[in-house]
Each structure stands twice: as C-alpha cells, then as structure tokens.
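Peer 1: Build the 3D model from these lines:
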Amino acid sequence: MPDQFSARVRADFPVFERRIAGRPIAFFDGPGGSQVPRQVAEAMSDYLLMHNANTHGGFATSAETDAILTRAREAMAAFLNAPSPREVVFGQNMTTLTFALSRALGRDWGPGDEVIVTQLDHQANVAPWRLMAEDRGMTVHVLPFCTETYALDYDALAGLLSPRTRLVAVGAASNAIGTVNDVARVAAMAREAGGLCFVDAVHYAPHRLPDVQAIGCDFLACSAYKFFGPHLGILWGRTEHLERLTPYKVPPASNAAPERWETGTMNHEGIAATAATVEWIASLAPAQGGSLRDRLRSAYDAFDAHEQALFARLYAGLTAIPGVRVHGPGADGQRTATAGFVIDGVSPDAAARALGEEGVFVWNGDFYATTVCEALGLSDCGGLIRAGVAPYVSEDDVDRLVDGVRRLAGG
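Peer 2: The predicted structure follows:
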C-alpha cells in the first residue's frame, strides 16, 4: 500500500516533524531538490567532525578521506551501472560539470562541425553546448518535441544527424512535464552517425535507476540533491573519453582519470554523503540480498510502484477540476511522477504561494526548461505549477494538493 511505504520512508526524514498550518508539510518540490534523510546528514557530519583532511597525505584522516572517496565512486558506479568506478567524476553540480566537459570536447571541434540539443531540455543541457559551439564556430540544431504527445520527434532527429554531427545532448526525462525520453534510441542513432551522446539524467535519476550500459551513451550526468543527497554533481564518462580528452586544470593536478576532471579541492563531505545516499536507497529494498546494484534495483521498483499509484491519484484529481490543464503524457504514459499544470485565471506564482501557506509545497515557473514553456505558449503567463511525487509523499499529501488546487480554481 502506498501509505505504508511512505510511512517507512518518512521515518528517516526529521523534516516531517515540522508543521505548517498545524499539519506536516506535503513536499511536492522534489523536482527542484528532494528532502534529505537523517543517515545522509549524519554521514556528512561524521566526515567533517572525525575524518576531515585533504587527500593523499601520510596520516590517518587523509588516508580515511581517500578511502571515503573511493567508496563513493564505487557506490555511484553501482548506481549508474558503470563498468568502472574510475569513470565516475564528482563536481559542484551537473551544470558546472557539463560546462567543463563542453570546453574539453570543443578543443577538438570547429567550423563545419555540428551539435544537436533538444527543445525539451533544461538549459543546463543546452547552454553549455550552444556557448561552446559559438566559441568554436559550430552549428547547433534543435530537436523539437510534439506539443500534443509531449514526446521528442525521433523522425526529425534522423534528418538532423549527419557525418558532421559531433554530439547529441538529450535529457533522459523532462524536469518540467515529466516526459521520459528514449535515450537508448537517441544514443544508438548518434553512434550510427559517428557522433557522441550526452545524457542529462538529473530529473530521471530520482525516479528510474540509470543504466549507462543499457543506454549506450558516452556521458551521463546527474545530481545527488535530486535523489535525497547533498548538493553535488556526478558525471559518468567512458574511460576512453575521460583519458583522451584534455580538461581545463592546473598543471600540478593529477593527469589520471577521473581526478584530472576534478578541479581543486573537492567537497569531501558531500561525496561522503553521496555514498551514504546510495546506501540509504539500497536499504529500502524489500529484499536485502545480492549486490548493491541488485538492492538499488529492488528499491527503485518499490519507488516506482509507490509513485505511479500516487501519481495516478494526483493526475485523476487534477484533470477532474474544471479550468486545470496538466501538460505531459498521460498518467500511464512514458513519464515520471511529475505534473506540470496550469489553472485558468490563476498565475502559477500566486498558486504556489497560496498552497505554500497551507503547507503544500510546489514549484512554479519555467524551471530553466525555457523552450518547453515557449513551445507550450506559457512563457508570458508565468510558466507552470509543478508537483513531483517522491517516495515520502503520502495519499493524504496528494489529497491536500488536489483540494487546494480545486479551491484555487473556484471549485
């Protein structure tokens, strides 16, 4: 039952002890950043209080730091199904890592070369490639999405690809309207054309367990703070790319991958907390046997069952309200449990503030998915209201959100 699962999850989150308007907070703001369980915060605190040091020193806390970083790479390799922990790069956030990678890739490209981005993506997977292309005199093509099905136009992709295509940048899921894209298909098409594929899995990773081997991409990035962790970015890249490319770094820094991609002293406490995040997710697996990857897969199956049941309830409730329109695939379509919607006559900002006063937290705006809102004709009216279902969301939370939207719509 959904509420039994959410109760098990919520027990690890101290924030549910807070009250607004006399009730626990209903957190639907997960697409902008999830809540954090006690175990993750304790891992960060433990590192800072008991192991804090820089790396590669000849003393205990430095050696402990090295071991913690190794453990975190191993945990994230299991999370991503990466062939090697040495393919896992940590950084400030996905956006910063993508800018760094785009600069390194751009060293080898120039006029006549082409890159493809999509109309469905967050700007973090558009702007770095556009700016790099501008610097290098390259051409940028945009793959559109269908505003009726909310899916990428894969037939159009075939027409955009050419022998001059150097990279296709695509999101695994839309952070604005929840569409899950067929990134394995995109990666295969890019590879057949002789290009690389970069996947933004920031919105995907909280809802579906990434698998870089199944996708067949060359690079994939995600953010731990979207899946119950600290503010930290993760980049996966194939070994041959991480070793061949020349990142921007200071000369004394290591020339070995992945360290050559990690500029300066890293956020060690955040990396320690990221390992704890992966292990916490695995602890929610109904069956605790097998490898870390096996337990993660089992936990995500439980996540999916919970989220889909509650999203069906949310979708049905919202779509039954006159004057409310939910954008994105249907409740049973290829989507995450994220609703981007509008209320006739009520601005998204006003709606989010009113719901927030009742202890129901949602986001509003374009969420940096500017081209999505432009395509849907929502840029001039404040964008969307966005509500995301997470494992800690309960049936009561969903009902409170639907009831609040009904009142705002005048129902």
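Peer 1: okay, CA-based contacts and neighbour counts for the rest of this
Peer 2: OK.
Peer 1: Identify the residue nearest P31 in space, chain neighbours excluded?
Peer 2: The shortest distance from P31 to any non-neighbouring residue, by Cα to Cα, 6 or more residues apart in numbering, is to G388 (5.9 Å).
Peer 1: Distance check, that neighbour against C197.
Peer 2: Per Cα to Cα, to the nearest Å, G388 is found 27 Å from C197.
Peer 1: dump the residue contacts of the residue nearest to P31.
Peer 2: 28-31, 337-339, 362 (Cα atoms under 8 Å, 6 or more residues apart in numbering).
Peer 1: Quick check: the farthest pair among the residues you listed?
Peer 2: Spatial extent of those (Cα to Cα) is set by the pair A337 and V362 at 13.6 Å.
Peer 1: the helices in the stretch 201-350 of the chain, which residues?
Peer 2: 212-215, 239-244, 268-283, 292-319, 348-357 (DSSP state H, counting those that start in this stretch).
Peer 1: what do you get for the stretch 1-150 of the chain?
Peer 2: 2-10, 38-46, 60-80, 94-106, 127-136.
Peer 1: so what secondary structure elements neighbour the longest one?
Peer 2: Spelled out, that is helix 60-80. Packing partners of helix 60-80 (3 or more Cα pairs under 8 Å, 6 or more residues apart in numbering; DSSP states H and E): strand 88-91, helix 268-283, helix 292-319.
Peer 1: Then the last one?
Peer 2: Using 3+ Cα pairs under 8 Å, 6+ apart as the contact definition, the elements that helix 127-136 packs against are helix 94-106, strand 114-118, strand 139-143.
Peer 1: residues making contact with the longest one?
Peer 2: By that I understand helix 94-106. Defining contact as Cα under 8 Å, 6+ apart, one finds that helix 94-106 is touched by 91, 124-125, 128-129, 132-133, 136, 202, 221-223, 232-235, 245-248.
Peer 1: Stretch 53-70 too?
Peer 2: In contact with stretch 53-70 (Cα under 8 Å, 6+ apart) are residues 50-52, 85, 265, 268, 271-272.
Peer 1: Now the two most distant members of these.
Peer 2: Maximum pairwise distance in the contacts of stretch 53-70, criterion Cα to Cα, is 24.9 Å, between M50 and P85.
Peer 1: Neighbour count for the two, which is higher?
Peer 2: More crowded of M50 and P85, by other Cα atoms under 10 Å: P85, with 21 against 10.
Peer 1: I have a second one here; can you model it like the first so I can compare?
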Amino acid sequence: MTSAFPIDTVRAAFPALALTDDGVARCYFDAPAGTQVAGRVIDAMGEAMLHACANDGGHFRTSQAASAIVVAAHEAAAALFNCDADEIVFGLNTTSLFFAFASLLSRDWQAGDEIVLTRMDHDANVAPWLQAAADRGVTVRWLEWDRDSFEFRLDRLDRLIGPRTRLVAVGQASNFLGTINDVARVCAAARSVGAVTVVDAVQSAPHIAIDVRAVGCDILCASAYKYFGPHAATLFLSRALQGRLQPWKVRPSADTMPTRFSPGTPSFEAQAGTLAAIEHFAWLGVCAGGAAADAPLRTRLMAGFDAVNAYETDLMRHFLAGLATLPDVTLHGIGNANRLASRVPTFTFTLAGHESTAVAQALAARNIFCWSGYFYAWEPATVLALRDGPGAVRIGLSHYNTAGEVDRLIAALGEITSG
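Peer 2: You can find the predicted model right below:
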C-alpha cells in the first residue's frame, strides 16, 4: 500500500467511520451508490441552516450570507470541473438534471434525426434521451462495448455518428463495469458533426480529476453525494450551449447565470455542503498530495486527486489479489492489475451457486455494507444477462477504506463461498 497516504488522518475526517454496532466496526463498500459524508460537509450545512436561513438576493444579513454561499459554491464547482462559475448549474441530482435538459435539448429534434447512446451507461444517461427521442420520432443508435476488454468499440464511432446526429451521451466511468472511458474521443467525434455532447461523471468524480475543457463536452454532471457531499448535483453547461437553449421558468426569474437554468429556489445548505465536499479534495491535496496550503483551489484539487488515485490503485490491487483466492468468482470488469489506470475502484462480480442478494445479506450480517442487483445499469446488466436473473454483487472502494477492511471482506466472502 502507499505508505505516504495518511489514511488514519483521512478516516478521522469522516465521522461515520467511527461508528460501531454491538462493538463491530462498519465496513462501507457501498460508495458507488453514495459515499460517506465528510465531517466538514456536515458542519458547513449546519452553519448554513443556522446563519444563512433565507433566500438570496436580499439586503439583510442572512440573505447576504446565502448569496455568499451561492457565489462560493459555484466557484468551487467551476474549479472542480475546470470551467467558469457561470457555467455551473446546481440541481437535485444528475438524473433530475438530465431529464430537465432532455426536454430543452430535444425541442428542435425532428423525425429522421439521430442520437447516440451507449450500452454501458447508468440509466440516468439513457432513459431521458430515449424518452425524448420517442417523443420526437428520433432514431436511437447504440455504442457497444467489448465483452473481453470491457471497453467501448470506439472503432465504430464513424459509423454511428454522422450528419443526422443531434446528441451523443456517454459515461466517463461505468457504475457497473468500473471502466474509465475515453470520453474526449467520443466528444470529438460528436463535435465534428455539430452534435451536443453529454457526459455522466457521477462515477468518475470521486476518483479522478475532471477537466471539461480537455473532454470537450457541452454538458457534464456529477452528484455530490457520490463525492462525499450532500444529495445535490453539479452540472457544467457550456456557455456556447447556454446561448442556444431557452429554459422553462417563472417570469420574474433572472435570465442570467446562475439563476437562468434553475427551476426555483435552490438548497443553499446543499450548495454549502457541496462546497465543503470539494474543499475536502483540496485538503487532501495539502495533507496527502504535497500542495501548498495557499495554492489555487484547482492546484490543490489536482494534487488531491493524484493522491487519491495512487492510494486507490494500491487498494484495487490488494482487492483483486484477494478476490483471486476465492473459488468460482466471475468479475464483470477489468481484472488485469496492469490495466488499473483504465478503471475506477468499482467491482461487480458473481459467485457461482450464490444469489447476489444472499451474498449481500450475509455480508450485512457481518456489518459489511455493499449492494446487490444491477444498480440502475439497465443496459450493461442486460448485455451480461444479469438484469432479470440473480444480479451481481458490487463492491466500491474509496480513499477512506483500508487494506485491513479489504482483508475482512475477502475473509467474509471466503466463509460464504465455503459455507
């Protein structure tokens, strides 16, 4: 394991990690569905509800405090995504935001137009566009993935994307397979024909640095509760695309950012919590990544993600080595230790002769938390014939997990498979 990573200090930043049940510590391996919340997030949300409990835009103290939260949260989200603050939209979650923008983006679609979706994405980045396409009589084309490499068949992009393509939606990392996708290449192909590009970064945001300029997308979204914050979402909306969209909104609402694409009063406490979650990564950049405390926020964030990536890579290697000792395990994703740079630490697998629900229940009885099923990943689970059957077990590693917790998990799985 990476000895320089201050895992004890990091774990102390998450109050929930200290909880026990009947003297048994909790092992949180459910991060892909929602991470534990950093203590600074809890504090920030409480402070906001105490000292900024008002609508923004007023002349009195609590309203001004709410306005300050809005400004700071948008600037922090911009640093996280490497964009400008007036290109950030806050919302309830990624699914809600994608449904909202599906109605805006599809207004001028016509029969005969096409969109491109993928067989790897979470349904949040599939169903909104499918439904919009059905409403407008638009053809849906599919980007498939290879069953051996667990990567997209990018060699087929030229045949999928053409002059009739209006939108291309793709996930940066799979919540089922764990694959990190070359979204920049997909977006470049879409951009060459003038198509709008939408990137789901929900599963990548907790693990790798995001740069929307490098990706070249029009929209990118991630949910803060997947990166140690509250139930809220941050969406990048390029300035160029903003000018082409007319949002549905109440008439008194300002037609400028950050209000223009907000359907109503936002949760200021959630914005405060999201700001604190982003600051957690910056703190990691200082305490684990060697960044100066007074360095620009983006610099500290990048250092934080470098530290997280190095630690989680070692943790992934440790997990895979343990998994290899178990009999009759099928891993649905990249398992080659030399290809870990191509995946996030989300592992989905099946145990021969054991229903996934029963495995998750047996782990829960040992105070080891994980999910079973197909995790809203309708398309990849269908490809693997796991959606209508027994489903699979999913383990998500995070930078607050330890090698000792992984050992405890592997030992428990060994007991389950032998018993």
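Peer 1: care to give me the TM-score?
Peer 2: Taking TM-score structural alignment, normalised by the length of structure 1 as the basis, the two superposed chains have a TM-score of 0.97; 410 aligned residues with a Cα RMSD of 1.3 Å.
Peer 1: Trace the residue nearest to P31 of structure 1 over to structure 2, please.
Peer 2: Taking TM-score structural alignment, G388 of structure 1 has G396 as its aligned residue in structure 2.
Peer 1: Write the PyMOL selection for whichever of the contacts of stretch 53-70 of structure 1 are buried.
Peer 2: Listed next is the PyMOL selection for buried residues among the contacts of stretch 53-70 of structure 1, using 16 or more other Cα atoms under 10 Å:
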select buried, resi 51+52+85+268+271+272
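Peer 1: Quick one: the contacts of stretch 53-70 of structure 1 as TSV, columns for distance to S283 of structure 1 too.
Peer 2: Shown next, in TSV, are the contacts of stretch 53-70 of structure 1 (distance: Cα to Cα, whole Å):
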residue	distance to S283 of structure 1
M50	24
H51	24
N52	26
P85	21
T265	30
H268	23
I271	19
A272	17
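Peer 1: Nearest to F227 of structure 1 among the contacts of stretch 53-70 of structure 1?
Peer 2: Using Cα to Cα, the contacts of stretch 53-70 of structure 1 come closest to F227 of structure 1 at I271, 13.8 Å.
Peer 1: residues touching the aligned residue in structure 2 for the closest one, list them.
Peer 2: For I271 of structure 1, the aligned position in structure 2 is Q271, judged by TM-score structural alignment. By Cα under 8 Å, 6+ apart, Q271 of structure 2 lies in contact with 69-70, 73, 90, 232.
Peer 1: Try it again at 6 Å.
Peer 2: Applying Cα atoms under 6 Å, 6 or more residues apart in numbering to Q271 of structure 2 gives the contacts A73.
Peer 1: Quick check: the gap between the match of G388 of structure 1 and A31 of structure 2.
Peer 2: 5 Å.
Peer 1: re earlier: what's the closest of the contacts of stretch 53-70 of structure 1 to D344 of structure 1?
Peer 2: Nearest member of these to D344 of structure 1, counting by Cα to Cα, is I271, at 43.8 Å.
Peer 1: Spatially nearest residue to the residue positioned nearest the centre of structure 1, not counting backbone neighbours?
Peer 2: Central residue of structure 1 (Cα atoms, centre = their mean): V202, 1.5 Å from the mean position. The shortest distance from V202 of structure 1 to any non-neighbouring residue, by Cα to Cα, 6+ apart, is to C222 (4.2 Å).
Peer 1: for the one you found, what are its contacts?
Peer 2: 94, 201-202, 234 are the contacts of C222 of structure 1 under Cα under 6 Å, 6+ apart.
Peer 1: again, only this time at 10 Å
Peer 2: Going by Cα atoms under 10 Å, 6 or more residues apart in numbering, C222 of structure 1 touches 80, 93-95, 97, 199-206, 210, 232-236.
Peer 1: and the residue nearest to H51 of structure 1 when sequence neighbours are not counted, how many residues sit next to it?
Peer 2: Once flanking residues are discounted, H51 of structure 1 sits nearest to T61: 4.8 Å by Cα to Cα, 6+ apart. A total of 18 residues lie near T61 of structure 1 under the criterion other Cα under 10 Å.
Peer 1: What distance do you get for T61 of structure 1 to D46 of structure 1?
Peer 2: Distance from T61 of structure 1 to D46 of structure 1, by Cα to Cα: 12 Å.
Peer 1: shared neighbours of the two, which are they?
Peer 2: Counting by Cα under 10 Å, 6+ apart, the residues touching both T61 of structure 1 and D46 are N52.
Peer 1: Just the element for the closest residue to E312 of structure 2 other than its chain neighbours, please.
Peer 2: Closest residue in space to E312 of structure 2, ignoring its immediate chain neighbours: H399 at 6.0 Å, by Cα to Cα, 6+ apart. Assessed by DSSP states H and E, H399 of structure 2 sits outside every helix and strand.
Peer 1: okay but H399 of structure 2 is in contact with T9, surely?
Peer 2: No: if you go by Cα atoms under 10 Å, H399 of structure 2 and T9 don't touch, sitting 11.4 Å apart.
Peer 1: With neighbour numbers in mind, choose between the two.
Peer 2: The neighbour comparison of H399 of structure 2 against T9 (other Cα under 10 Å) goes to H399, with 20 against 13.
Peer 1: between the contacts of stretch 53-70 of structure 1, which is nearest A184 of structure 1?
Peer 2: Ranked by distance to A184 of structure 1 (Cα to Cα), these are led by P85 at 21.8 Å.
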